[in-house]
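make a model of this:
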Amino acid sequence: MNAQTLPVNVVTYDVSIETRDDGSMLVRSDSELPPYATKMTDKLEYWAATAPDRVMVAQRTEDKHHWETVTYAEALEKVKHLSQYLLNQNLCAERPVVILSGNSISHLLVGLAAMYVGIPYSPISTAYSLISTDFGKLRYIVEKLTPGLVFVENLGPFRDAIDAVMPSDCRVLAYEADHGVDDFSFDLSLFSDAVNTPVTDEVVSANAAVNGDTIAKLLFTSGSTGMPKGVINTQRMICANQEMIATYLNFVHQQPPVLCDWLPWNHTFGGNKNTGMVIYNGGSLYIDGGKPVPKGIAETVANLREIAPTIYFNVPKGYELLVKELKQHPDMAKVFFSNLQVLFYAGAGLAQHVWDELMELSVQYTGHKVPILTGLGATETAPSAMFTSIEESASGVVGVPVPGVQLKLVPNQGKLEVRVKGVSVMPGYWRDEVQTAKAFDEEGFYCLGDALKFIDEEKPSRGFYFDGRVSEDFKLDTGTWVSVGTLKAHMIHEFAPYIQDVVIVGRDRGFISALVFPDFEHCRHLIDSEEGTLSLEQIVNHAAVRQVFNDHLASMAEKSTGSSTRIQSLVLQSEPADIDAHEMTDKGSLNSNAVISNRADIVNDIYSATPSAQVITL
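Next up is the predicted model:
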């Protein structure tokens, strides 16, 4: 492909490195972070004055035929009325706002209203209310927060969760409450009443008291290594990080971003990075009610037929599905690429075949290769700490630190563990001194748990590769270290598209094995359609499926360089990961420790003297 990369104003900077006597290195940008807003709602006020009639946020109407829109001027007016309503409920950091429902205009307005008057709010994964059957994680979070008010878009689906876990003195605010309210034991307000609350000078005074140290949000981690932790997000963290992002994606100063985005707001990627980018830079957010799953992609396709994003964000699995739709729907592809400046992914590595297909499509519809970018960060870093340059962007590259962030690279088990310090790093976890103390080293650097590797040690400004998570790595009984993150990514790439996720096992064992969670839809395609509908157990035990996995296992083994990269066996899991058993986070990622613990009988079978027929072995 000889096409040139689309010229886009994306700015990355040279870095300086200080090597210490203990072998650790400090890495920082050579540029300073420009001044940034004191609080996010300052930007709301600015754009309400500068571009009052510009659409700030939009979502499909219930019939899906039209877009309901809210301009910046309308948003600020609604936020002030909602702020007064929240103040009337005597809410504070000890009695914050909890939002149980997903992305919506009313969700965003309630969150901004809380931020406007300095009341922390916490958007919670809908999975904890709607998928979980025991409400275990939701109960844990609610007990940690002690909320004074809970908001839901529609009371009906969330009533069981509210009845089960909310304190009796917690008021409920609902956009809709169509049924089941006659015997509802909680005090209930409707959004339509709250948004018309008369505004007093109390709102002005409360807004004036908000500063950079004021808690804006309490975002809970996904719980991939235990129960979710409440990350304190201050106004300074969020605003500084938005300035870092705008300094990097510099074209947003000339072209306010237009997003069509599905990413959930209870996560920092969608809730801080994407939504924050729109408001900070006076852009427009079109809420995509679709999901990157076969049953949810249709709504995304419909939205992208109408909305031309300037930046598009997704996770790798979402891009894999999107590529298929772009190929099948040229009308959508034409709109999608018409104003697109950048494609951005996060959460995992982007498979090379998906990368290549995106490049081919972008050239087909624009004549240029649209840059594909990523970075590295965490909920604890608000989230962005590193970004790739256009020139060095490739699968596995995470770039260099942004201005305002300093990295510390610490030698650890043959890798360089990365730690982070800066104005966008959290002050700690909410009501959890023990976990807060564990999160920071003696110099106040947040321990990210990830490892990095230089692209070129002689030219550090070229950036870094992601080198796995240090906390997941283990030794075989020979003392050989296994880089789990690297091996996992390699396996998913080699077995594509038949693997959804995988847990690598072998700690203190003689060889590496894997618990594989198949992509059942792709595996079904390997089976003769005349055999009819098969159960998940029948799919994983089908000879055609097992043969494909056996072939891929052998192929991967041929490319291995030794015991640390050679996967000797695998077991296909017919039972999906269980969110109530903590095997799966709300993001859909696996908690490896919980999977291994809950499925100990399978692991024991793998390493027994005579493994069962379930184990596919080289």
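
drop to CA atoms for contacts and neighbour counts, all remaining ones
OK.

tell me the spacing between Tyr312 and His353.
19 Å (CA to CA, to the nearest Å).

more neighbours, the two?
A direct count of neighbours by other CA atoms under 10 Å for Tyr312 and His353 places Tyr312 higher, at 21 against 12.

the stretch 501-618 of the chain: strands as residue ranges?
512-518, 567-572, 615-617 (DSSP state E, counting those that start in this stretch).

Asp213 is nearest to which of these?
Proximity to Asp213, assessed across those by CA to CA, is greatest for strand 512-518 (43.0 Å).

please name every helix or strand in contact with the closest one.
Contact partners of strand 512-518 among helices and strands, from 3 or more CA pairs under 8 Å, 6 or more residues apart in numbering; DSSP states H and E: strand 499-505, strand 567-572.

please give the structure of this sequence too, so both can be compared:
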Amino acid sequence: MDSTQKLPLDMVYHWEATNADSLYMTQPIGNGQVVEYTWGRAIDEARRMAAYLKSLNLPEKSRIGLISKNCAHWVMTDWAIWLAGHISVPLYPTLNADTVNYILGHAECDVLFVGKLDDWDMMKPGVPDSVRCISYPLSPPNDFETWDDIVAKYPPLEGKPQREPGELATIVYTSGSTGRPKGVMLSFENMAFAAVGGTKTLGVGPNERMLSYLPLAHVFERTFVELGSLYAGFELYFAESLDTFVADLQRAEPTLFLSVPRLWVKFQHGVLQKLPKKKLERLLKVPLLNKVIKKKVLKGLGLSKVKLAGSGSAPLSHDVLDWYRNLGLELLEGYGMSENFAYSHMNKPGRTRTGYVGEALPGVETKISEIGEILVKSPATMMGYYKDEEKTAEAFTEDGFLRTGDKGEIDEMGRLKLTGRIKEIFKTSKGKYIAPAPIENSLMSHDAIEMVCVSGANQTQPHALVVLSEEIRPKSADAAFRAEIEQSFTKLIEDVNKTVDPHEQLAFITVVSDEWSIENSFLTPTLKLKRNVVEDAYQAKVDGWYAQKQKVIWQ
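Next comes the predicted model:
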């Protein structure tokens, strides 16, 4: 079947007609138990929920909210909202009450699906009493109408409701590292173009398996996992919790695996705790042991069947990339934004270049502006920001290219390198400009570092704030261990300073004792650093650190 002209609902009808009895989704429900959804069952439940939504007589194209961690019901809800003629509005499952309230109000949601959540009590005050809530089987305790009761009561919606290609399908509120989130409007055509281009470029088909665990409210997971499975027809597995993550991975035995830099680093640190880096490198040099060790490490991570591994949402350090590639896992970095449904650039097997996010995907035009900003254009580019014509106008050039806000350069093979954010660049007291991202990438090569923020606006030289990796943090109270870290970090500063221009050389590293997390707003829901929050938290101490004139400072 030619999927190029098919919109998401057309693909739903296709699998319903041709593959109803095949397994589509496997949902863990606790105690090692799972519920399996065939294509037929998933679409039947979505049709029943759509019939219920129709019965509410909501205005045409109403916005319907959805707040849940990833689960089978998330996917079925998206379909049900579309089948009923409405627009889905996903919310991150980690938002605070204020942001929940803002999004539900801004999108004017009358209905909200409440799913699997870790901290519903924190979010609940943000949901107005006027919003009708529907509860999933894995939801926290509540007195809402339940999914199971509704699908038992309503017969399935009949026929094949059609939506227009240019019609608004979903509003994705950006995780936003600053200010209020913006509502990115994506049409059915935007979503279809990205899903078709992505699955074709990766060469994926119905025999793949994926574990869905990065937030489905984010476009990265939505494009390549939800829409990818819908267009290629492969199986989806869900993670139960962080504690069961390795078991969930081993159950799924994914052939495709996507993650974000912070998690790739965590996986690596987990391996190196059991098998130190030098010992691993030594073992990998022994011809007879090489394959056995690689297989054992990847099997321990649950990644032994992976043929395609991807990383996105932020740059990954060269050392981490090379470490995985040395294990036989070719990690392919990609690049995209909410504003183009994560469809922009991707490395291709055999054509990767360390430090580059790859070539433009089919149908994507790229150019670099006079100030070095990456500009992109494709049929996956958003319709605009919901209720914000001014910001929409600012987001595009006169000839219709999307302003990414990222700086970059393109090599002779058309591969794109990100060199920093236009707004992140800061000026030292000497009047020199510094892009922090490349320096941060170099620092992230150190095994002991989990997160880093390079800063230093209006200072003579930049400095780095680092958070130690989870396994190492408890040891940092020990004086001998601290001395070892200080020596290692002093050497790291020397090594990094040799690779940068004089005005970019680091004055010192401050090891911070605080945790940077989503919960305390230091990270976005996709684990990106909120640079302004981090810098504000330590601003009062910075001058004192410079005055100490030490290479490593403990905060």
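
re the thing from before, output the helices and strands packed on strand 512-518 of structure 1 as JSON lines; include the columns distance to Ser125 of structure 1 and mean neighbour count.
Output for these, formatted as JSON lines (distance: least, CA to CA, whole Å; neighbours: other CA atoms under 10 Å):
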{"stretch": "strand 499-505", "distance to Ser125 of structure 1": "21", "mean neighbour count": "20"}
{"stretch": "strand 567-572", "distance to Ser125 of structure 1": "28", "mean neighbour count": "22"}
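
in stretch 513-531 of structure 1, what's buried?
513-518, 520, 523-524, 526-527 (16 or more other CA atoms under 10 Å).

one more: stretch 389-409 of structure 1?
389-390, 393-409.

what does stretch 310-322 of structure 2 give?
Neighbour-count burial for stretch 310-322 of structure 2, counted by 16+ other CA under 10 Å, picks out 310-321.

can you pull the contacts of the counterpart of Leu87 of structure 1 in structure 2?
Matched by TM-score structural alignment, Leu87 of structure 1 corresponds to Lys54 in structure 2. For Lys54 of structure 2, the contact set (CA atoms under 8 Å, 6 or more residues apart in numbering) comprises Ala84.

before we move on, the earlier item: need the strands of the stretch 501-618 of structure 1 in TSV (columns: distance to Val548 of structure 1).
As requested, the strands of the stretch 501-618 of structure 1 are exported to TSV (distance: least, CA to CA, whole Å):
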stretch	distance to Val548 of structure 1
strand 512-518	12
strand 567-572	12
strand 615-617	11
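
to Ser338 of structure 1, which of those lies closest?
strand 512-518 (35.7 Å).

what about the nearest residue to Ala557 of structure 1 once chain neighbours are set aside, neighbour count?
Once flanking residues are discounted, Ala557 of structure 1 sits nearest to Arg566: 5.4 Å by CA to CA, 6 or more residues apart in numbering. Using other CA under 10 Å, Arg566 of structure 1 has 20 other residues around it.

please pull up the equivalent of Arg566 of structure 1 in structure 2.
Under the alignment (TM-score structural alignment), Arg566 of structure 1 pairs with Gln505 in structure 2.

my guess is its match meets Ala464, correct?
No. Using CA atoms under 8 Å, Gln505 of structure 2 is not in contact with Ala464, being 10.5 Å away.

just give me the closest of the buried residues of stretch 513-531 of structure 1 to Ala216 of structure 1.
Nearest to Ala216 of structure 1, judged by CA to CA, of these is Phe517 at 37.4 Å.

test my guess that the closest one contacts Glu583.
No. Using CA under 8 Å, Phe517 of structure 1 is not in contact with Glu583, being 11.8 Å away.

Cys199 of structure 2: what's it in contact with?
Small correction: residue 199 of structure 2 is Thr, not Cys. With contacts taken as CA under 8 Å, 6+ apart, Thr199 of structure 2 has the following neighbours: 205, 224, 228, 231-232.

export those residues to TSV and tack on secondary structure?
Shown next, in TSV, are the contacts of Thr199 of structure 2 (DSSP: H, G, I helix; E, B strand; the rest coil):
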residue	secondary structure
Gly205	coil
Phe224	helix
Gly228	helix
Tyr231	helix
Ala232	helix
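
quick check: the two most widely separated of those?
Gly205 and Phe224 (12.4 Å).
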